[in-house]
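Asks: Whatever this is, show me its structure:
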Amino acid sequence: MARAVPLFSGSNGNSYYIGTSSEGVLIDAGRSCKQIENAMEANGLKMQNVGAVFITHEHTDHCSALKVLAKKYGFKIFASEGTLRELARTEKILPSFDANVIENEVAVGNMLIERINTPHDAAESCCYRVTASDGKSALIATDMGVMLDGVRDAAKRSDFVVLESNHDIEMLKNGIYPFYLKQRILSPKGHLSNAACAVELADLVKCGTLRLMLGHLSEQNNTPELALATAISSLEKAGLKFRSDFTLDVAPSETRIQSVIF
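Replies: Alright, predicted model coming up:
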């Protein structure tokens, strides 16, 4: 049975393991190699069972461990052409690495990984939907200024979804970030707010996606309690009951033993 394990999520780094105890993939590698190894071990997972690493985009909080992981374990790397080009330009990957462009979808072991484009201020960002051998699927969708139809459709076709709930708009507007950074985050190529995320969740539950997780929370402009409360309020206004009609968690910024069977 496949599970999704949020190893790290947030401003300081992002990485998820999707798969079974015997095979899986990493979605992003935004902490150190040692931290990812420790997080995997804490959740009873072996690095040797990782079939590939899928990178959503080239920002450091999504790929900082990539070079060391590829050198140490020889992992296959998948990303969009634009992301691979930028990773190579900044020497986050080397010519000797097994780096591959994913156009639409690719099989890794008994799993199928689908790429869906996202709007973010990166070379060619995307998110990934992973389908296990039993047909169940999980989508990790963060780092996007708006929710595109393609991402929304992939979410509705998934059994488990991590959806970005990056910031509270008022906290961001009144916070310490400089004006240009606030504008970047609020732009169509920035990040989804709590409110924007919450709007999407009710439709997902009504379409049968019953396992939900909020991801990529800002440390400066959000709190887990606020993100969760905003989401639950939106869902309850749609007539849906927390822990009865759906499950909802917050992906941890630091590793803890936590996984979702999907």
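Asks: Please make it C-alpha for all contacts and neighbour counts, starting now.
Replies: Noted.
Asks: so where do the helices sit in the protein?
Replies: Under the criterion DSSP state H, the chain contains helices at 33-42, 60-63, 66-73, 81-89, 149-156, 169-173, 179-186, 194-206, 224-237.
Asks: Single out the most deeply packed of these.
Replies: Mean neighbour count, computed with mean count of other Cα atoms under 10 Å, is highest for helix 60-63 among these, reaching a mean of 23.
Asks: Could you give the number of residues near the closest residue to residue 57 other than its chain neighbours?
Replies: Nearest residue to residue 57 in three dimensions, chain neighbours excluded: residue 125, at 4.8 Å (Cα to Cα, 6 or more residues apart in numbering). For residue 125, the neighbour count with other Cα atoms under 10 Å is 24.
Asks: likewise the one 5 residues further on?
Replies: Other residues near residue 130 come to 28 when the count uses other Cα under 10 Å.
Asks: Just confirm residue 192 contacts residue 184, I think it does.
Replies: No. If you go by Cα atoms under 8 Å, residue 192 and residue 184 don't touch, sitting 11.5 Å apart.
Asks: Report the set of residues contacting both of the two.
Replies: With contacts defined as Cα atoms under 8 Å, 6 or more residues apart in numbering, no residue is shared by residue 192 and residue 184.
Asks: re the thing from before, tell me the contacts of the residue nearest to residue 57?
Replies: For residue 125, the contact set (Cα under 8 Å, 6+ apart) comprises 56, 57, 80, 83, 117, 118, 119.
Asks: Put together CSV for those residues, with distance to residue 233 on each row.
Replies: Listed next are the contacts of residue 125 as CSV, based on distance: Cα to Cα, whole Å:
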residue, distance to residue 233
56, 30
57, 32
80, 36
83, 37
117, 29
118, 26
119, 27
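Asks: Please generate a structure for the following sequence too, so the two can be compared:
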Amino acid sequence: MARFCVLASSSAGNCSYITCGSGTLLIDAGISCRRIAAALEQTGESVGELAGILLTHEHSDHLRGLRMLIRRTGAPVYATGPVLRYLEINSLVDPGSVLVEVDRPFEAAGMGISAFPTPHDSVGSVGYRFSLPGGQTVAVATDLGRVTPEVREGVRGSDLVLLEANYDPGMLETGRYPAFLKRRISGSDGHLANPNSAAFACELIESGTSRMILGHLSRENNRPALAEQTVCDALGRAGARRGIDYELSVAPYDQPGRLVRI
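Replies: Sure thing, here's the model as predicted:
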């Protein structure tokens, strides 16, 4: 049975893993290597079993622990070509590290994997779709300013989706962030607001998704209960019943969330 778990998810650091018994794949490494190792152990996994590290993009909250993690495990790094070049140019990986470009579907740790582009202000941001041996699919879609046709196609029909719900528009508008940062966050290449996440969640339910995890919540401009309620209200208006038609949880900011068996 495959397992998926969010180890940390916020604007300060992001890291998740997926495994189906043939090794563990990490999605992003935005917290320290020490914290990643401890969180994996807490959820029944081992850092020594890492079969790969998949990066969604090059921002620090997604690769803070990468260098030490590679040194400790020797695991290959999967990312878009621009992100891999960024890592090398900025000496964020040691010479000789195994770097694999995700320009086409590939296999790792017994899973089929494809990357899809996400609209974000980075050099090469993507989400990932995992096809499991039992036929189930899992998708990760965070750091996206809007839901594009490519995102819809990449996520559609997945059994489990980790979906960004970064900010509440009202909290962002009245918050302490400077105007330029507010524009960046709310822009078309920024982050997904709770109402937009809710609208997309309704689409996902219609396409066959039954489990969703809300992630990458801002500590400053969101609250877990607010994001959860916004999505649940939208799904309720669409006729979806929680606990019957779908399961929904919110990933904790800085500790492992619920282990999901798929």
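Asks: After superposing, what score do the chains get?
Replies: The TM-score (TM-score structural alignment, normalised by the length of structure 1) is 0.97; 262 aligned residues with a Cα RMSD of 1.1 Å.
Asks: want to throw the helices of structure 1 into JSON lines with distance to residue 2 of structure 1?
Replies: Putting the helices of structure 1 into JSON lines (distance: least, Cα to Cα, whole Å) gives the following:
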{"stretch": "helix 33-42", "distance to residue 2 of structure 1": "15"}
{"stretch": "helix 60-63", "distance to residue 2 of structure 1": "23"}
{"stretch": "helix 66-73", "distance to residue 2 of structure 1": "23"}
{"stretch": "helix 81-89", "distance to residue 2 of structure 1": "28"}
{"stretch": "helix 149-156", "distance to residue 2 of structure 1": "17"}
{"stretch": "helix 169-173", "distance to residue 2 of structure 1": "35"}
{"stretch": "helix 179-186", "distance to residue 2 of structure 1": "33"}
{"stretch": "helix 194-206", "distance to residue 2 of structure 1": "20"}
{"stretch": "helix 224-237", "distance to residue 2 of structure 1": "25"}
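Asks: Out of those helices, flag the one nearest residue 1 of structure 1.
Replies: In terms of Cα to Cα, the element of the helices of structure 1 nearest to residue 1 of structure 1 is helix 33-42, at 17.4 Å.
Asks: That closest one vs structure 2, average distance?
Replies: Its aligned residues in structure 2 lie a mean 0.3 Å from helix 33-42 of structure 1 after superposition (mean Cα distance after the TM-score superposition for structure 1).
Asks: Quick check: the residue mapped onto residue 125 of structure 2 from structure 1 vs residue 102 of structure 1, distance?
Replies: Residue pairing (TM-score structural alignment): residue 125 of structure 2 is matched to residue 125 of structure 1. Plainly put, residue 125 of structure 1 is 12 Å away from residue 102 of structure 1 if you go by Cα to Cα, to the nearest Å.
Asks: Are there residues contacting both of the two? Which ones?
Replies: residue 80.
Asks: Verify the contact between residue 113 of structure 1 and residue 106 for me.
Replies: Yes. Between residue 113 of structure 1 and residue 106 a contact is recorded at 5.4 Å, counting by Cα under 8 Å.
Asks: Who has more neighbours out of those two?
Replies: Comparing residue 113 of structure 1 with residue 106 by other Cα under 10 Å, the one with more neighbours is residue 113, at 22 against 15.
Asks: how close does the more buried one sit to residue 34 of structure 1?
Replies: 26 Å.
Asks: and if you look at residue 192 of structure 1?
Replies: For residue 192 of structure 1, the distance to residue 34 of structure 1 (Cα to Cα) stands at 30 Å.
Asks: What of residue 68 of structure 1?
Replies: 9 Å.
Asks: go on, residue 248 of structure 1?
Replies: Taken as Cα to Cα, the span from residue 248 of structure 1 to residue 34 of structure 1 is 29 Å.
Asks: now swap in residue 40 of structure 1 and tell me
Replies: In terms of Cα to Cα, residue 40 of structure 1 sits 10 Å off from residue 34 of structure 1.
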